[in-house]
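>>> just the structure for this:
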Amino acid sequence: MTENKNYQNPEVQEPENDELEIDWMDILRRIYAIRKTLYKAAGVGVVLGIIIALSIPKQYTVTVTLSPEMGGDKASGGLASLASSFLGGGSNNNSDALNVTLAPDIVSSTPFILELFNTRVQTLDGELDTTLVTYLDEQKQPWWGYIKSAPGLAIGAIKSLFTEETDTTATLNPFQLTEKEAAKVKGLRQSILAEVDKKTAMTTITVTLQDPKVTAIVADSVVAKLQQYIIDYRIKKAKEDCAYLEELYKERQQEYYDAQSKYAHYFDTNRNIAFQSVRAEQERLQNDMNLAYQVYSQVAQQLQVARAKIQEEKPVFAVVEPATIPLKPSGTSKKVIFVGIIFLAVCFTGAWKLLGYNYYNQIRKLTK
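Model prediction:
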């Protein structure tokens, strides 16, 4: 009898497909079996969704886009270069330590934020017209925010019983801030952001607060202060040079006038005297007067160049997108938060009932 070599015992026959097969019908039956629990989880999610969605205050975002043209990066045809070449001097284009990419660091710096504290703001409904630092106390926060800040408030209240009240109208000191001032600085640092496109040098200022009009006012104030900060920095050196040349110009002018007066007085006094000594003294005084005039003239030329350089170094900012009062709140809408919490409640409950509960029981049996 010929033995069948292709015959295999069914008990030892290897399966052709080892892939895990998912029985979707079994999963649907198990989900249907716990449908009442899922309904309860959805009900709990509805309650939590309403509480959380209503607790989160609305926020509004204003974005301003700037296109800065830095004065120091201009070509050699600037005012100072033209004045220098016209007056006989050479052009000098020095590199600047302040780069446009430093705008985010400037906006987030503590001195810059402290300057915003006294900005006058007004809410859209007109009920509040005060400074920004006072408005920050009026902003709402979720109920869990009060729970988190409760220990700090309690500690602060206890400390206030043993310490004297400080004058709140005193000038803010960036070197030493109080805990409340530091918290407000940190909050504003998170609410005011600046980004710079390194390729195009476009600067984007983004401000997010709870009132649309206050947000627009703060965004406009941030842009104005940033522009003034960069302008003051850029022209600081040129203004110092100009002030020094102003003093030097007055000194050399007075020296020239004194030398001219001496020469004129000596010439008038000794006009008809033919002594050689008189002529020598007259020639010396004339040379002193001419030398004083040359120095005076050179300083005057340098002063004109320095005055032109102040205007040349002043940067020009083109506001591509100005600050406007937003009409709709930003961020995740309350509807999305509401639906998301219901979805998460149902998903977590279903996962626990289908998978987590069984694993939990197995772990408990092993630990006994």
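>>> going forward, measure contacts and count neighbours with C-alpha atoms only.
Fine.
>>> surely V207 is within a helix?
No. The assignment for V207 by DSSP: H, G, I helix; E, B strand; the rest coil gives strand, which leaves it out of any helix.
>>> and Q254, helix, strand or coil?
Three-state call for Q254 (three-state DSSP): helix.
>>> run through the residues that contact the residue nearest to T37 when sequence neighbours are not counted.
On the basis of CA to CA, 6 or more residues apart in numbering, the spatially nearest residue to T37 that is not a chain neighbour turns out to be T349, at 7.8 Å. Listed by CA atoms under 8 Å, 6 or more residues apart in numbering, the contact set of T349 reads T37, L38, A41.
>>> T349 belongs to a helix?
Yes. When three-state DSSP is applied, T349 is found to be in a helix.
>>> next, count neighbours for K40.
One way to gauge burial is a neighbour count; for K40, by other CA atoms under 10 Å, it gives 14.
>>> let's have the contacts of T349 in TSV, adding secondary structure and neighbour count.
Formatted as TSV, the entries for the contacts of T349 read as follows, by DSSP: H, G, I helix; E, B strand; the rest coil; neighbours: other CA atoms under 10 Å:
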residue	secondary structure	neighbour count
T37	helix	16
L38	helix	20
A41	helix	21
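>>> gap between I230 and K314?
Applying CA to CA, to the nearest Å, the value for I230 to K314 is 9 Å.
>>> another sequence for comparison is provided below:
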Amino acid sequence: MSSKETQIVTLPEFSISRFLTFCLTKKVKIVFIVLISTLLGLIIALTTPDEFTSNTILLPETSSGTEFSSIKGLAGLAGINLAEDSDGGINPEIYPQILNSTPFTTSLLKQVFYFQDLGDSITLYDFFTEHQKTSLFSKIIQLPMSVLKAIKGESEQLIIHAESDFVSLNKSQIEAIEELKSRIMMSVDINTGLITISCKMQDPLVVAEVTKFTLNYVSEYVKSYYTQKELVNLDFIRERHAEARKEFEAAQVALASFRDSNRLFGRESARVEEQRLQAEFDIKYNVYNNLTQQLEESKIAVQKKNPVYTILEPIKIPLEAAEPQRLVILIFSFVFGVFLSVGIYLISFIYGMDKKL
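Okay, the predicted model is just below:
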């Protein structure tokens, strides 16, 4: 029986000191990589346009009963979400979807704002498609798409068919809408009911105006949602009230005219006609008086349904840009360069150890 000898191969032990010594021999290349990374970070920091933010915080107050509010609060603590209030109000989670809707975005894109850097008033859509600043790297990335866009020659006109329920948008307009959506955010605290609207733009005055427009749009939308039924009823009663008033005044004039023309006559036929006119006058008066009361009650109902917003944090014009955080970018690029260079030579060091096996 032949004997077999087993050869045991021992891997060289990794030594931090040896690795550091190895890095010192590559210090020039490591410093070069770190400098390149930091330089790229500096370019990004300097070429990235300033972005200003503005926000507002408001508390909506509706006609919901306190009893239901208490139940809803307890349900929230138990992890149960009651979608609607006792009056069929809007689910708070739906609020942000209002700002993502096409009617809102197209309406805002058509608004004209004054841009200080341009020294001119243009629509938000024109700014996004023609004047918005981008970083150098974004321009490089978007260059192929820009060339294709120029070749295709897409229409830049925002087309909205007012006479129908359809909105026709081309690719450029859809991109502008997506850009707008990324710059406007709305959050709702389910527990407190606080609504926060935050906007980001490249002009400090424009961002405040966009935030104001957004706040007004949401307020009017919710107001219309809560009061639409009462407003329809109010319009109907107002029309009937106007008709009843005309009929009442006509009956009043007819009765007065008959009495004036038959004051000296005591005929029975005149007395019967006067009674008929008087009865008609009384009916018209009662209808008019009843509709007047209903009109006032309907106005009160609309007012009760009308939601009220308490603004806890007013809209302010930002004094300083929120983005980019240039110091953070520089620090990150420097640290990234260090880790990248060390990682490269760590792999090289380990690979060099493997070659010795």
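>>> quick one: TM-score?
The TM-score (TM-score structural alignment, normalised by the length of structure 2) is 0.75; 319 aligned residues with a CA RMSD of 3.5 Å.
>>> what is the aligned counterpart of the residue nearest to T37 of structure 1 in structure 2?
Counting by TM-score structural alignment, T349 of structure 1 lines up with S341 in structure 2.
>>> do A157 of structure 1 as well
A157 of structure 1 maps onto A150 of structure 2 when the alignment is built from TM-score structural alignment.
>>> pretty sure that match sits in a strand.
No. Read with three-state DSSP, A150 of structure 2 is helix and lies in no strand.
>>> now do the contacts for the alignment partner in structure 1 of F127 of structure 2.
The alignment partner of F127 of structure 2 in structure 1, by TM-score structural alignment, is Y135. Listed by CA under 8 Å, 6+ apart, the contact partners of Y135 of structure 1 are V121.
>>> so how far is R189 of structure 1 from Y135 of structure 1?
Computed with CA to CA, the distance linking Y135 of structure 1 and R189 of structure 1 is 16 Å.
>>> with R307 of structure 1 instead?
Counting by CA to CA - R307 of structure 1 and R189 of structure 1 are separated by 37 Å.
>>> who's more crowded, the two?
Just comparing R307 of structure 1 and R189: by other CA under 10 Å the higher neighbour count belongs to R307, 20 against 16.
>>> that one belongs to a helix, doesn't it?
Yes. When classified by three-state DSSP, R307 of structure 1 is found to be part of a helix.
>>> could you find the closest non-adjacent residue to the aligned residue in structure 2 for it?
Mapped onto structure 2 by TM-score structural alignment, R307 of structure 1 lines up with K299. Excluding the flanking residues, the one nearest K299 of structure 2 by CA to CA, 6+ apart is L234, at 6.8 Å.
>>> what packs against the helix or strand harbouring the one you found?
Secondary structure from DSSP states H and E places L234 of structure 2 in helix 204-261. Using 3 or more CA pairs under 8 Å, 6 or more residues apart in numbering; DSSP states H and E as the contact criterion, the elements in contact with helix 204-261 of structure 2 are strand 52-61, helix 95-99, helix 102-109, strand 112-115, strand 195-201, helix 268-305.
>>> mean shift between the fifth one and structure 1?
Read it as strand 195-201 of structure 2. With the two structures superposed, strand 195-201 of structure 2 lies on average 1.0 Å from its match in structure 1, counting by mean CA distance after the TM-score superposition for structure 1.
>>> what span of structure 1 lines up against that strand?
Strand 195-201 of structure 2 corresponds to residues 203-209 in structure 1, going by TM-score structural alignment.
>>> how far is the matching stretch from where the chain is centred?
8 Å (CA atoms, centre = their mean, to the nearest Å).
>>> on that earlier part again, the residue nearest to K299 of structure 2 -> structure 1?
Alignment of L234 of structure 2 against structure 1 is given by TM-score structural alignment, with C242 as its counterpart.
>>> quick check: that match touching L303?
Yes. Using CA atoms under 8 Å, C242 of structure 1 is in contact with L303, at 6.4 Å.
>>> burial count for A322 of structure 2?
By other CA under 10 Å, the residues close to A322 of structure 2 number 13.
>>> show me the contacts for it.
By CA under 8 Å, 6+ apart, the contact set of A322 of structure 2 is D50, E51, F52, T53.
>>> and what of E61 of structure 2?
P307, V308, Y309, T310.
>>> most neighbours among these, which one is it?
Taking other CA under 10 Å to define a neighbour, the member of the contacts of E61 of structure 2 with the most is P307, carrying 20 neighbours.
>>> identify the residue spatially nearest to it, adjacent ones excluded.
Nearest residue to P307 of structure 2, sequence neighbours excluded (CA to CA, 6+ apart): T62, at 4.8 Å.
>>> kindly report the same for G331 of structure 1.
Q59 (7.2 Å).
>>> so what corresponds to the one you found in structure 2?
Aligning on TM-score structural alignment places Q59 of structure 1 opposite E51 in structure 2.
>>> and the gap between its match and I159 of structure 2?
Counting by CA to CA, the gap from E51 of structure 2 to I159 of structure 2 is 29 Å.
>>> report the central residue of structure 2.
The geometric centre of structure 2, computed from its C-alpha atoms, lies nearest to L99 (CA atoms, centre = their mean), at 3.3 Å.
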